[in-house]
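**Student:** attaching a predicted model along with its sequence, questions to come.
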Amino acid sequence: MHFPDDRLYHSDHLWAQEQPDGSWLIGITDYAQDQLGSVIFVDLPQMAASFEQGQSCASIESVKVTSDAIMPIAGTIAETNADLADTPELLNSDPYGQGWLVRVTAGSHAAGSCLNSSAYTALIKL
């Protein structure tokens, strides 16, 4: 498992990566996709919905379990990953690339209590 250094992590196993335009991509970590198993469905939020850090923003259904996706940062949904409707398995095969969940706009202090990759790795004890 790997956890890229170019993003922040939430203890509920989602990541946030700031983009050049100031928006943030949100997705699940490699650890989360491994724990979920094969993802078969993703229920994404509506455009312009706002979430606080720690709120559920999506539901991820796998062959093992249905799990909430907990927002790693506070923000407003600017885009959802439409590719997940037809290929939810992107969460398993490319969690840090094509398997992102949502893009949000966020304030300057939205990242709050997020962790860097080293702290996240220590949290899950890998």
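**Tutor:** The structure has been received and is ready for your questions. Residues are numbered from 1 along each chain as shown.

**Student:** use CA for all of it now, contacts and neighbours both
**Tutor:** Will do.

**Student:** now the strands: where do they sit in the chain?
**Tutor:** Along the chain, counting by DSSP state E, strands occupy 8-9, 14-18, 24-28, 39-43, 50-51, 56-62, 66-70, 75-80, 102-105.

**Student:** pasting the second one now:
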Amino acid sequence: MTETGKYHLPEGQLSLSGPVVRPAIGTLPIRGDLAHIALADKYFVANYVMPQLREIGPAGAALLCLPRDGADEVTRLDAGAMFEALDYSGDWCWGCLGPQGPSGYLRIAELAPRTGG
């Protein structure tokens, strides 16, 4: 991450050099349909996303493997921790702590309310 809080976009031509082992669920922020922009030079997916920095709310949050209650917990996120949101769907947000993970789902309600403009 740069000092301005934005990731550098990959430069030059991206190319595939052969099969890549898919990371385990809950590790790198990559799914079949999208991935963190910082992984664009390593993994091929349909869409790359620039993360939206969000704060975990006052109760903390469980980062889950799947977007459903009772799913396996990847890790517990402390209140005030910064979370990189990559996708929102229904009541759930998928994201990570950074391009090296961990990654998973949490309820949008567990994020601190947005402030400012």
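**Tutor:** Received, thanks. Note that the coordinates shown come from a computational prediction; the quantities given were computed from them, not determined experimentally.

**Student:** now the TM-score, please.
**Tutor:** Aligned and superposed, the two chains score 0.29 in TM-score terms (TM-score structural alignment, normalised by the length of the second structure); 60 aligned residues with a Cα RMSD of 4.5 Å.

**Student:** re earlier: any chance of the strands of the first structure in a markdown table, with distance to Ser93 of the first structure and mean neighbour count too?
**Tutor:** Shown next, in a markdown table, are the strands of the first structure (distance: least, Cα to Cα, whole Å; neighbours: other Cα atoms under 10 Å):
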| stretch | distance to Ser93 of the first structure | mean neighbour count |
| --- | --- | --- |
| strand 8-9 | 19 | 26 |
| strand 14-18 | 16 | 24 |
| strand 24-28 | 11 | 26 |
| strand 39-43 | 10 | 20 |
| strand 50-51 | 27 | 18 |
| strand 56-62 | 14 | 18 |
| strand 66-70 | 17 | 19 |
| strand 75-80 | 18 | 20 |
| strand 102-105 | 17 | 23 |
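
**Student:** now render these as JSON lines, adding distance to Asp86 of the first structure.
**Tutor:** Formatted as JSON lines, these follow (distance: least, Cα to Cα, whole Å):
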{"stretch": "strand 8-9", "distance to Asp86 of the first structure": "27"}
{"stretch": "strand 14-18", "distance to Asp86 of the first structure": "21"}
{"stretch": "strand 24-28", "distance to Asp86 of the first structure": "17"}
{"stretch": "strand 39-43", "distance to Asp86 of the first structure": "9"}
{"stretch": "strand 50-51", "distance to Asp86 of the first structure": "25"}
{"stretch": "strand 56-62", "distance to Asp86 of the first structure": "14"}
{"stretch": "strand 66-70", "distance to Asp86 of the first structure": "18"}
{"stretch": "strand 75-80", "distance to Asp86 of the first structure": "13"}
{"stretch": "strand 102-105", "distance to Asp86 of the first structure": "16"}
